[in-house]
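Engineer: Starting from these lines, generate the structure:
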Amino acid sequence: MSPAPQGLDPEKLRGHLDRARPGTVRGPLDATLLQGGRSNLTYLVTDGTDRWVVRRPPLGHVLATAHDMKREHRVISALAPTAVPVPEPLLLCEDDSVLGAPFYVMEFVEGTPYRTAEQLAPLGPGRTRGAVLSLVDTLVDLHAVEPDSVGLGDFGRPDGFLDRQLRRWGKQLDASRGRELAGIDELHAALGRSLPRSPAPAVVHGDYRLDNVLIGEDDRITAVLDWEMSTLGDPLTDLGLLVMYSRRLELPDSPVSTTAAAAGHPEPQELVDRYAELSGRDTSAISWYTAFAWFKLAVILEGIHYRHTLGRTVGPGFDRIGDLVPVFIGHGLSTLQEG
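Structural biologist: Below you'll find the model as predicted:
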């Protein structure tokens, strides 16, 4: 048995599972932290025979709305019967006395999250291409789900979605202003002047990219993960983010990596064309959505840089984050002009 990871007491978890789902666990539980940090914490739990995954908010988190376990559990529960591959949820616990915070348990799904081009290299060009195209196909399936039909009709406020998103990230930028950033206010203003008309609302993942899904041995997606930013809104925001992550940064030793440089990775336009063909949606304004994704990531990176300058964020690579922000701003401006 390995030492219990911070944030999860295996004995308390087993006690709760024995009460809530008798017979599920057949032996002492062993837990391993799979993913940590500012995002929700993810643990692999096993009784030696079966495996499950537990999700809970980060330790000492402040913004409960950003780490809403009930919301995550609700969306994967709603999507489980659909064509969208998600882990089967087992239970939700909102009693803080068990693990110190709300959490939920879901099935363990086999698959690999590919985070870098180097990790994709062993697949070869053909399999890499298939995996990325599968990403588009699954996004089409997600956006085809009728929210009301799965009980998610009240999952968000789609009216005025893009305007609220732009204002939200503008406020995030203002909260992280510690230096002059040429072009960022120009980009924010230009996005505001050219807001596209949103299509019919859909369930939006909010952070849809290759390393937030699991790829199986057949190069198909076995599960879409990390639903903490999901809502009802403009589906093309998901596509714009996917297109942004499919652009080669051409930055050596960048602390922000993408898989776009992998041999066989489809070009962004092919992803857009495939989405348009399969979904039937008008993607003519994709430059705006991609530029917005560049802006949003620039704001996120600037926030990390700002906290690093204050000594609040430590670790490898954080000292180089600030150099990336002007690059993302430049890509956002040029992408908007292309549209």
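
Engineer: contacts, neighbours, all on C-alpha from now
Structural biologist: OK.

Engineer: Mind naming the longest helix for this protein?
Structural biologist: Counting by DSSP state H, the longest helix found in the chain is helix 286-309.

Engineer: ok, residues contacting it?
Structural biologist: 169, 172-173, 175-178, 184, 187-188, 191, 194-196, 236-237, 239-241, 243-244, 272, 313-314, 318-319, 321-322, 324-326, 328-329, 331-333, 335-336, 338-339 (CA atoms under 8 Å, 6 or more residues apart in numbering).

Engineer: ok, now stretch 183-200?
Structural biologist: With CA under 8 Å, 6+ apart as the test, stretch 183-200 has contacts from 162-163, 166, 170, 234-235, 281, 285, 288, 291-292, 295, 329-330, 332-333, 336.

Engineer: this one as well, want them side by side:
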Amino acid sequence: MARDTDKLAAGLRAWLPRGNRVTGVKTLSAGHSNETYLVEGIDEILRMPPSEEGLLPPYDMVRQHAVLSTVSKAAPGVPLPPVLELCDDPQVLGDPFFLMGRIEGEAFEYAVPDWLTADPVEGAESVCRQWFDAILALHRMPVSAMPPGGRTVPEEAQHWLDVARGADSTPGLVAVLEDLVARPPRTSGTPTPVHGDPKHGNCMWHRGRITGLLDWEMAQVSEPLLDLGYVLMFHDQGEASLANAGFELPGWWSAGRMVEEWEKGTGRTAVDVDRYAVLGQAKVAAIISVGAFLFETGRIADPRFKAFAALIPSYVALLEKRAMVAG
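Structural biologist: As a prediction, this is how the structure comes out:
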């Protein structure tokens, strides 16, 4: 992590109206995606672009702030932290940034928390219900309230094909994405707001209650089945399992139940949903390919991205199998 947290604290003290209460800045997550820090003394969250080369540029703090602000007003069923000040002047902290109120809770994606392990049936049912209610509230949000910007389904497939090619990815991944570009899945209707990364690992939980849906950097106006397919691809990952703790619990929703609840909640039909799951997994494969490529070319020294390279063969093999089944 390249940022000096003492300098961040000093910059906030000088810029914020309540800056005299800032006692320090603590890193919560940092590296090669959006970074988050706890601003001690005022108990708020600072959000900034990556301090080193990022996986998925550009990192538009102004648009992220606009998305969070509008979703919090237009879709109250989506749990969000309070959205506070935006600063688009890079002179203040070195990059544009915004602040959010701190919310209680913790996220999980690699291991099931104790409170859920203790209640694997009704607790898992409740987690899935709350999680999907948040996604459904976003998909029902008026498009007119969302900041502009989005891709059609063919453009989405082309975007991730370009990302994969730019990362010198495996021929198998490129072939799957080329097929999705040539034969894009059908749409369920007019575009809606889409989160882009609505995995359960981006939810915050406190005492079994969802308190926040986070990480909105890929939000756009597009086909909502992109979100559903992205969630569905975490089922049946086998040895290529990636951040899907909870899916093994007896009360966790099956893929069929997720489709049923989404159709009921949106009034749409989940056409070609298996191909949307393929697109979701291809998107993740493209992202981890970028991490591996940046490590192998010496642009990032973070050992986490060395591990990405080891994961790619099994992950793309699973993708190819899923694509064959989906047709």
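
Engineer: residue in the second structure matching Gln172 of the first structure?
Structural biologist: Aligned counterpart of Gln172 of the first structure in the second structure: Val163 (TM-score structural alignment).

Engineer: Look at its match and say how many residues are nearby.
Structural biologist: For Val163 of the second structure, the neighbour count with other CA atoms under 10 Å is 19.

Engineer: what's the helix or strand for it?
Structural biologist: Here Val163 of the second structure, judged by DSSP states H and E, is contained in helix 153-166.

Engineer: For that helix, give me the average deviation versus the first structure.
Structural biologist: Helix 153-166 of the second structure, aligned to the first structure and superposed, deviates on average by 1.3 Å (mean CA distance after the TM-score superposition for the first structure).

Engineer: so what's the residue nearest the centre of the first structure up against?
Structural biologist: The residue lying closest to the centre of the first structure (CA atoms, centre = their mean) is Asp207, at 3.0 Å. Taking CA under 8 Å, 6+ apart as the contact definition, Asp207 of the first structure lies against Asp226, Trp227, Met229, Ser230, Asp238, Leu241.

Engineer: list the contacts for the residue nearest to the second one when sequence neighbours are not counted?
Structural biologist: Read that as Trp227 of the first structure. Spatial nearest neighbour of Trp227 of the first structure, chain neighbours left out: Glu72 (5.6 Å); criterion: CA to CA, 6 or more residues apart in numbering. Counting by CA under 8 Å, 6+ apart, Glu72 of the first structure touches Trp227, Glu228, Ser230.

Engineer: Aligned counterpart of Glu72 of the first structure in the second structure, please.
Structural biologist: Per TM-score structural alignment, Glu72 of the first structure is aligned with Gln64.

Engineer: What strand or helix carries its match?
Structural biologist: Secondary structure assignment for Gln64 of the second structure, by DSSP H and E: helix 61-74.

Engineer: what's downstream of that helix, the next helix or strand?
Structural biologist: According to DSSP H and E, the helix or strand after helix 61-74 of the second structure is strand 83-87.

Engineer: What span of the first structure is the helix or strand following that following strand aligned with?
Structural biologist: Next helix or strand after strand 83-87 of the second structure toward the C-terminus (DSSP H and E): helix 90-93. Using TM-score structural alignment, helix 90-93 of the second structure lines up with residues 96-99 of the first structure.
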